[in-house]
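Trainee: Any chance you could fold what I've pasted below:
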Amino acid sequence: MSSGIGETRVVDDFDTKEKSHLHDEVLVNSDLLNNAYDGENAEHDESLLDAIKTHPMACFWAFVMCFTIVMESFDMFLNGNFVALPAFKERYGVLHDGVKTIETKWQSSLFQAGQCGAFIGVFLAGPITNRLGYRWTTILALVLMNATIFISFFADSLEVLVIGQAFEGIPWGFFIANSPAYASEVVPLVLRGACTATLQMSWSIGSIIVAGVTYSFNQRSDEWSWRVPLALQWLFPTPLMIIIFFAPESPWWLARRGRKEEALRSIKRLGSRSTEHAEEKFAMIERTVEIENKMGGAPTLLDLFKGTDLRRTTITCLMYASQNFAGNLIANQATFFFEQAGMSTDFSFQLGLINSCLQFVANAGSWFLTNWFGRRTIYLWGTATNVTLLMLLGVCASIPQNNATNYAQAILGIIISFVFAGTLGPISYSIIAETSSVRLRALSTGVGRAAYYVAEIPMIYLASQMLNPTGWNMAGKCGYVWGSTACVCWMMAYFFLPELKHRSYRELDILFNRKVPARKFKSTVIDVRDNE
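Mentor: Model (predicted):
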C-alpha cells in the first residue's frame, strides 16, 4: 500500500506550473487514492478513547500551542483587575463622588491598546506562517513577547502603559491566529473539537493566575501591587520557546510545501507509529491538499473573498466577532463588574477568583459536550441560554436595589461567564479551525480574529462606558444590551452556521463547493471517492 506515496512526486506549494501536472498524477494514482480512502475511513471509525490512546503526543502538542493564549488572557484580565486595584486607582485615578476611579477613556484604552496591536499581529501571522510554518512563527512571536513586556513593566504613566500594551498585542495576534489552526491539523478528526476547545481553557488559566495574583496584591498600597503582576508575564515565553522548539511541524503545512519525508516523520511523532498507518494518513492529507490546489497557487488574502471561500470566511468572521456579544465582556471585566454590582473591593476580587475557577471547570466540561453534541447544537443552545440569563440580569438591576439584588447580579454574572466558557467560547474555536480550507487556514484564522478585534475594540469602550461610575453607571442593566446582541448572534447562527462535526477537511471542501445549505450539512452524504 505504501508504493503509491513513494511514487508520487510532490512539489513546492508555490510552483503552480508543476501543479497542473501533479494534480493529474496524485488524483489518478490508484495506490495513493486507496491509501487515502483507508486513512480517511480509519479516522471516521476511530473512537474518542482510541484516538487519545494512540495520539497522546498530538494532544500534548496541541495543548502546548494553545497554551500560548495564556499570555493574551493574562494581560487582558490583568487590565480588567487594574481598574479595581486601590493602589492603581490612587496613583492614576480621578476623584468621583469623593472616591478615586480610573477615567472611562483610560479604562477603555488599557483594554483597546492590546487589541489594536493584536489586530496588526493577526494580519502578519498568515503570510509569515505560510512561509516559516507554525513552529518557527510561534517562536518568533514568543521572542517578541519577551521584549515588549519591558515597556509595560517600566511604564510610569498611563500613556506609556497603553503603548506597552499595544506592542504586546502584536505577538498575541500571532498566537491566536496560529493556535486553533495548528491544533486542528495535528490531532485526529474525533479530537478536533476537544483540542481546539483547549484555547478557551488557556483563557481560563490566564484569568485564574491573574485573579489569584491581584487578590494577593490588592491590599498593597504601593506600585508593586500592579508591577509584580506585570512582571509575572515573563514566566511564560522562555519555557514555551524551549518546548515549542522540539514540537513537530503540522504535517498539513509540510505537505503543502512538498516536504513528504518530514511530513511522514511528523505524523509518526504525533501518534501514527506504524509506517503503513502514517503513509495512509499522509495520502489522505496529500489528496486533500491537491484537490484544494486546483483552486489556485500561492494563497493570498484576496482568495478569502472569492467563490465559496467567501462563505467560509464570513462564517469564521461571524463566529469570532460573536464572542463579544454574548456576555464575554462581562467575564473579561468580572472584578470591576462585581464592584459595580455592589460588592466590596476585597469580596469582588474573591468572586473574580471563584469566577475564573468555575470557567476552568466549564472548559473541561466542554470536552465532553463536543464529543456528545454537534458544533451547531452547542452554539445555538449556549447562546439561547445566555440570552435568557442576560435579560434576567437586566431585570435584577432594574428593580429597587438591596443586598439580595446585588448578590443576584453577581451570581448571574458568574453563571453567564460559566455558560460562555462551557459552550460559546470553546465551540467557536472549533468552528473557526474547521470552517476554513487547509490551503487558506493560516490566513483565514488571522482575518477571522481581525474581525473579532474590529467588533471588540468599540465594544470594550461600550462595556467600560456602561459599567464605569464616570460613564453611564448601568451595572447589571448592561444585560439588556448584551442580551439583545446575543439574540442577533443566535439568529445569524441559525441561518448560516453549518454542522461541521465528524467531517474530514475533504468532505467540508465538497460541502462548501456544492453550496449545501447550512441546515443540510449534517444529513448530506459524501462518498469517500469524491475528488471535487
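
Trainee: can we go C-alpha only for contacts and neighbour counts from here?
Mentor: Will do.

Trainee: which stretches of the chain form strands?
Mentor: Taking DSSP state E, the strands of the chain run over residues 94-96, 99-101.

Trainee: Another sequence for comparison is provided below:
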Amino acid sequence: MSANDLSPSPRDQANPIDSKEKYAVEHIDDRNYKLEAEEAENKEQAMTVMQAVKAYPSACAWAFTMSSTIIMESYCLFLMGSFVALPAFRRKYGIPDGNNGYVLESAWQSALQVGGPLGALIGVFIAGPITSKIGYRYATISGLMLLNATIFIMFFANSLPVFFVSQIAEGIPWGIFIANAPAYCSEIVPMRLRAPATQVLQLFWAVGSIIVGGVTYVYQKDDGSSAWKVPTALQWMFPTPLAVLIFLAPESPWWLVRKGKLEQAARSIERLGRKSQVNGPEGVAMMRRVIEAESQENPSLIELFKGTDLRRTAIVCCIYAAQNLAGNLIANQAVFFFEQAGMDTDTAFALGLVTSALQAVFVMASWGLTTRFGRRPIYIWGTGFNVVMLIALGIAACFPKSTASSNAQASFGLIVSVMFTFAAAPISWVIIAETSAIRLRPLTTGVGRACYYIVNIPCIFLGSYMLNPTGANLGGKCGFVWGGTALFCLIAAYFFLPEMKGRSYREIDILFRRHVPARKFASTEIDISADE
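Mentor: Got it, this is the predicted structure:
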C-alpha cells in the first residue's frame, strides 16, 4: 500500500466519525475497508482462549488492573456488614439485646448498609455522561481521587449519622468504578477473552471480602475504637496506586473510534497486543464497521429506551437487579447471618472468612465453564441450584433450635453464598458487558447498575429486618423469601436471556436488530458479510 492510499476518501470526509481527525490508518475504499474489518473479525473468531491470551497479554493485564477497582466497593460494603456484628462497635453504638449483649437497631443496621448503595446510585448516573466525554481512564482516576477524600469522613466518624453520610460519600466513586470496569474490560480484549476478563470483577469482589474478613477477624476481639478505625484506614491502600496504574493504561480503542480518534485507536490496539500478532488498522476497521452502523448522534439516556436498545437495556437492568434476589444478600451479610444461625462470634467471623476464600476459588473455576458452556446454561442451572438450597435453608430453620439445626443453616447459607459466585454472579458481568450497544455502553452499564441499587436498597432493609433479633428474627427462614425471588429470576432468565458466546459485537447487534428470540440466539447464523 502506498503513502497516497492513506489519505481519507470522500466518504471519510462526509462521515462525522472520520472527519474529526486526520489519521494514518490504512484505508482505500469501501470494499477494502470492509474486507479489513472481516479479516479482523475472522481472526478473533479463529482464536482459542490460550491463543488470545498469548496475542493480547497487555490487554489481560490492564483488564486485571481496571477490575481491581471493584475491591474498594467490596471492601467497604463488607466492612460495614462486619461492623454490625463487631462486639466493640455494637457496644459503642448499639442497644441491649436482652441477652447480655448489644445489637444495632434494625433501622440503623439497614441504614448503614444502604448508605453506600445510595451514593453509588448517584455515581452510576454521573459515570455514563462523564465517561462518554473524557474516557474510561480519566473518569476512573477522578473517582479514585474522590474516594481518597471521602475515606476521611468514615475514619473520623463518631456517630451513626456521620457513618451513614460517609457511606453515601464513598458510594459515589463506587458507582463510577462499577459502571466503567466491565465496559472497559470487555472493550480492550478480543472476543474469546470477554468472559474471563469481565468475570475477574467477581474475583476482586471476593478479594475485597477476604481482606475484610481477615482484618475484622483479627480486630473483632479489640475492645476499643481501633476495632473499626484500623480496618477503615486500610481503605487508603488502594486508590492512589491504582490511579497511577490506570493513568499509564491505554484508553479503550472502541471509545477512541467512537470519538473519531482513529490513529490513537490503532496505537491503543497495538499496545494491548503483541506487535507481531495484532494489526492496529485492521482492528480499527472492525470497530468502525460496528460503530458506523449505529447512529452518529451523541448518545443520550432516552435512546436506551427506544427501539431495539430498549430490549438490550431491559436485559442489562434485569440481570443487575437479579443479583440481589438469588442469594447475594446472604453473602453480603454472611457474618451476621452465621451469628443469627446460632454460631458464636469467633466461629461466625471465621466462617465469613472461609466463605470469602471459597468464593474466590469458585469464581476462578467458573472461567473454564463459561468458555466451554456459554452464559445462558450456567446462569439458569446455577440459579436453579440456589433456589433448591435456599428452600432447604428455610426448611432447616423450621426445626427446633439445636446444634444440628444451626450447623445445617450455616452450611446451606455457605453453599448459597459460594454457588452464587460460581454461577450467577460472574456470568452476570459477562452478560452485562456483551448485551449493551457499543455506542451506548457507558450509559447502559450506568443505568443497569442503578437498577441494581434501586432493588438492592429495599432488599437490604428487608434482609436486615428478617435477620435482626429486634426485627422479624427469622434467621434461616429468610431462605423461603429469597428462594421465591430466585425462582422468579430463574423463570425470567429462561424466557428472555439470550446466549452470546462466540459472537462478535457486529453479530450481537444484528441479532437484536432482527428481533431474534432469546432461545434462538445460539442457533441463528450470521454471514460474515452481513451489515444490517
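
Trainee: Among the strands of structure 1, which comes closest to residue 503 of structure 1?
Mentor: strand 99-101 (51.0 Å; Cα to Cα).

Trainee: Please point out which parts of that closest one sit buried.
Mentor: 100, 101 (16 or more other Cα atoms under 10 Å).

Trainee: That one maps to which residues in structure 2?
Mentor: Using TM-score structural alignment, strand 99-101 of structure 1 lines up with residues 101-103 of structure 2.

Trainee: so how far is the matching stretch off the chain centroid?
Mentor: With Cα atoms, centre = their mean, to the nearest Å as the basis, stretch 101-103 of structure 2 stands 35 Å off its chain's centre.

Trainee: Kindly report the same for stretch 304-314 of structure 2.
Mentor: Using Cα atoms, centre = their mean, the offset of stretch 304-314 of structure 2 from its chain centre is 20 Å.

Trainee: To which residue of structure 2 is residue 239 of structure 1 aligned?
Mentor: If you follow residue 239 of structure 1 across to structure 2 using TM-score structural alignment, you land on residue 241.

Trainee: that older thread, adding distance to residue 260 of structure 1, write the strands of structure 1 out as TSV.
Mentor: Shown next, in TSV, are the strands of structure 1 (distance: least, Cα to Cα, whole Å):
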stretch	distance to residue 260 of structure 1
strand 94-96	62
strand 99-101	59
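
Trainee: quick one on the thing from earlier: contact partners for the match of residue 239 of structure 1?
Mentor: By Cα atoms under 8 Å, 6 or more residues apart in numbering, no residues touch residue 241 of structure 2.

Trainee: likewise the one 10 residues further on?
Mentor: With contacts taken as Cα under 8 Å, 6+ apart, residue 251 of structure 2 has the following neighbours: 135, 136, 137, 268.

Trainee: Could you dump those into JSON lines with distance to residue 64 of structure 2 and neighbour count added?
Mentor: Below are the contacts of residue 251 of structure 2 laid out as JSON lines (distance: Cα to Cα, whole Å; neighbours: other Cα atoms under 10 Å):
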{"residue": "135", "distance to residue 64 of structure 2": "18", "neighbour count": "20"}
{"residue": "136", "distance to residue 64 of structure 2": "15", "neighbour count": "27"}
{"residue": "137", "distance to residue 64 of structure 2": "14", "neighbour count": "22"}
{"residue": "268", "distance to residue 64 of structure 2": "17", "neighbour count": "22"}
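
Trainee: For residue 329 of structure 1, see how far away the residue nearest to residue 108 of structure 1 when sequence neighbours are not counted is.
Mentor: The shortest distance from residue 108 of structure 1 to any non-neighbouring residue, by Cα to Cα, 6 or more residues apart in numbering, is to residue 461 (5.1 Å). Plainly put, residue 461 of structure 1 is 10 Å away from residue 329 of structure 1 if you go by Cα to Cα, to the nearest Å.

Trainee: now do residue 40 of structure 1
Mentor: 40 Å.

Trainee: Tell me which residue of structure 1 matches up with residue 462 of structure 2.
Mentor: Looks like residue 462 of structure 2 aligns to residue 462 there (TM-score structural alignment).

Trainee: Identify those among the contacts of residue 251 of structure 2 that sit within helices.
Mentor: By the criterion of DSSP state H, membership of the contacts of residue 251 of structure 2 in helices covers 136, 137, 268.

Trainee: which one in structure 1 is aligned with the second one?
Mentor: Taking TM-score structural alignment, residue 137 of structure 2 has residue 135 as its aligned residue in structure 1.

Trainee: ok, the residue lying closest to its match once chain neighbours are set aside to residue 218 of structure 1 distance?
Mentor: Once flanking residues are discounted, residue 135 of structure 1 sits nearest to residue 249: 6.0 Å by Cα to Cα, 6+ apart. Using Cα to Cα, residue 249 of structure 1 is found at 42 Å from residue 218 of structure 1.
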